[in-house]
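Student: I'll drop the sequence and a predicted model, then ask my questions.
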Amino acid sequence: MGTVRITKEFTFETGHALHGYDGKCRNVHGHSYKLAVTVIGEPIMDSNHVKFGMVIDFGDLKKIVKEEIVDPFDHATVFNKNSPHVELAKELESRGHEVILADYQPTSEMMIQDFAKKIADRLPNNIKLFSLRLRETETSYAEWFASDNG
């Protein structure tokens, strides 16, 4: 058999603000993110294996992405921990809000790189992360490809 790519899609709601940005996105706002995760590998060919014919069980991929991305980011607000937004983050946390202090500017471009590392680190050795697509709006998205990232 040959190599196959499979994709699972996820949605989550996340707020953020871009410190120092010269447009409206400097204000706290949110998006309905859509994340498509594509992995690549060879289907299991052992007919006695419980996952016979699968590259990876979609349920196993879902578990990884939910634990690493969806559960922490859904209905949370992401701020750059190296910005004055830290004060706002502390205030929100004190009022029971979920906050993520990232060591990067929380743009789609930077978030997708963070997501790629988190997901790739959890995949079985025989499965590789092929690509991610993080859709911020209906017309705007960032893409990450393993082939571009050596």
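Tutor: In hand now; what should we look at?
Student: From now on I want contacts and neighbour counts done on CA atoms only, so please keep to that.
Tutor: OK.
Student: If you count contacts, what does the lengthiest helix in the chain end up packed against?
Tutor: Secondary structure of the chain per DSSP state H: the longest helix is helix 108-122. With contacts defined as 3 or more Cα pairs under 8 Å, 6 or more residues apart in numbering; DSSP states H and E, the packing partners of helix 108-122 are helix 58-65, strand 128-137, strand 140-145.
Student: what do you get if the cut-off is 10 Å, keeping everything else the same?
Tutor: strand 29-41, helix 58-65, strand 99-102, strand 128-137, strand 140-145 (3 or more Cα pairs under 10 Å, 6 or more residues apart in numbering; DSSP states H and E).
Student: what's the nearest residue to the residue minimising distance to the centre of the chain if we skip its chain neighbours?
Tutor: Nearest residue to the geometric centre of the chain (Cα atoms, centre = their mean): Phe115, 3.8 Å. Spatially, and ignoring its direct neighbours in sequence, Phe115 is nearest to Ile69 (6.7 Å; Cα to Cα, 6 or more residues apart in numbering).
Student: number of nearby residues for that neighbour?
Tutor: By the criterion of other Cα atoms under 10 Å, Ile69 has 19 neighbours.
Student: Do I have it right that it meets Phe12?
Tutor: Yes: counting by Cα atoms under 10 Å, Ile69 touches Phe12, with 9.0 Å between them.
Student: Got another one to weigh against that:
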Amino acid sequence: MEIMSSSRGENMVLVKKFSFEAAHNLVKYHGKCERLHGHTYRLTVKVEGPLNEEDMVMDFAELKKMVEDRVIKKLDHSYLNELFEQPTTERVAIWIWEQLSGPLRECGVRLVEIELWETETSGVVYRGEKV
């Protein structure tokens, strides 16, 4: 029994979570985070688009590969200060957005939001907006 017929045109948001380990120290900050320390970062990527011919926004495996190749492989077990002048969670989130937004657009979806958490209680949300 088919519960719902296939209907394209619905816009949906696809969500995929990742994690990576990295160390940093905040050179423009005065407090305990100016010393070298590490985090288990948690990244959530949200993309939006219409259902395709397979009734998916995007294949989870395709999104996973893109994020792993363009972001995780570069950041995991890295010293973030070698990649960023001031490796705050905010700056890393902007960089992740820049790595993903164009390639995702080429796949026919739009990067809506990323969340980047450096601890269980501290993180940022970035939507690609410029102030």
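Tutor: All right, it came through fine. Fair warning: this is a prediction, and the values are worked out from it, not measured in the lab.
Student: Tell me which residue of structure 2 lines up with the residue nearest to Phe115 of structure 1.
Tutor: Structural alignment (TM-score structural alignment) places Ile69 of structure 1 against Val71 in structure 2.
Student: you'd agree that match is up against Gln99?
Tutor: Yes: with contacts counted by Cα under 10 Å, Val71 of structure 2 reaches Gln99, the gap being 7.0 Å.
Student: circling back: need the helices and strands packed on helix 108-122 of structure 1 in CSV (columns: distance to His19 of structure 1).
Tutor: Below are those laid out as CSV (distance: least, Cα to Cα, whole Å):
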stretch, distance to His19 of structure 1
strand 29-41, 12
helix 58-65, 27
strand 99-102, 12
strand 128-137, 18
strand 140-145, 19
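Student: count of neighbours near the closest residue to Phe52 of structure 1 other than its chain neighbours?
Tutor: Nearest in space to Phe52 of structure 1, with sequence neighbours left out and distances taken as Cα to Cα, 6+ apart, is Ile44 at 5.1 Å. A count of nearby residues for Ile44 of structure 1, using other Cα under 10 Å, gives 16.
Student: Likewise for the one 10 residues further on?
Tutor: Other residues near Met54 of structure 1 number 16, with proximity taken as other Cα under 10 Å.
Student: how about it, secondary structure?
Tutor: Look at Met54 of structure 1: counting by DSSP: H, G, I helix; E, B strand; the rest coil, its state is coil.
Student: that older thread, assumed the residue nearest to Phe115 of structure 1 was part of a strand.
Tutor: No: going by three-state DSSP, the assignment for Ile69 of structure 1 is helix, not a strand.
Student: how about it, what does it touch?
Tutor: Phe10, Phe12, Leu35, Met111, Asp114, Phe115, Ala116, Lys118, Ile119 (Cα atoms under 10 Å, 6 or more residues apart in numbering).
Student: Show me which of those are buried.
Tutor: Neighbour counting by 16 or more other Cα atoms under 10 Å classes Phe12, Leu35, Met111, Asp114, Phe115, Ala116, Lys118, Ile119 among the contacts of Ile69 of structure 1 as buried.
Student: export these to CSV and tack on distance to Gly2 of structure 1?
Tutor: Converted to CSV, these look like this (distance: Cα to Cα, whole Å):
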residue, distance to Gly2 of structure 1
Phe12, 33
Leu35, 26
Met111, 32
Asp114, 30
Phe115, 27
Ala116, 24
Lys118, 27
Ile119, 23
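Student: and which of these is nearest Ile56 of structure 1?
Tutor: Of all those, Ile56 of structure 1 sits closest to Ile119, with 13.6 Å by Cα to Cα.
Student: still on that earlier bit, which of the three states applies to the residue nearest to Phe52 of structure 1?
Tutor: Going by three-state DSSP: Ile44 of structure 1 is coil.
Student: Surely it touches Ile56?
Tutor: Yes: under the criterion of Cα under 10 Å, Ile44 of structure 1 makes contact with Ile56 at 8.4 Å.
Student: hang on, Gly20 of structure 1 packs against Arg26?
Tutor: Yes: counting by Cα under 10 Å, Arg26 is a contact partner of Gly20 of structure 1 at 6.7 Å.
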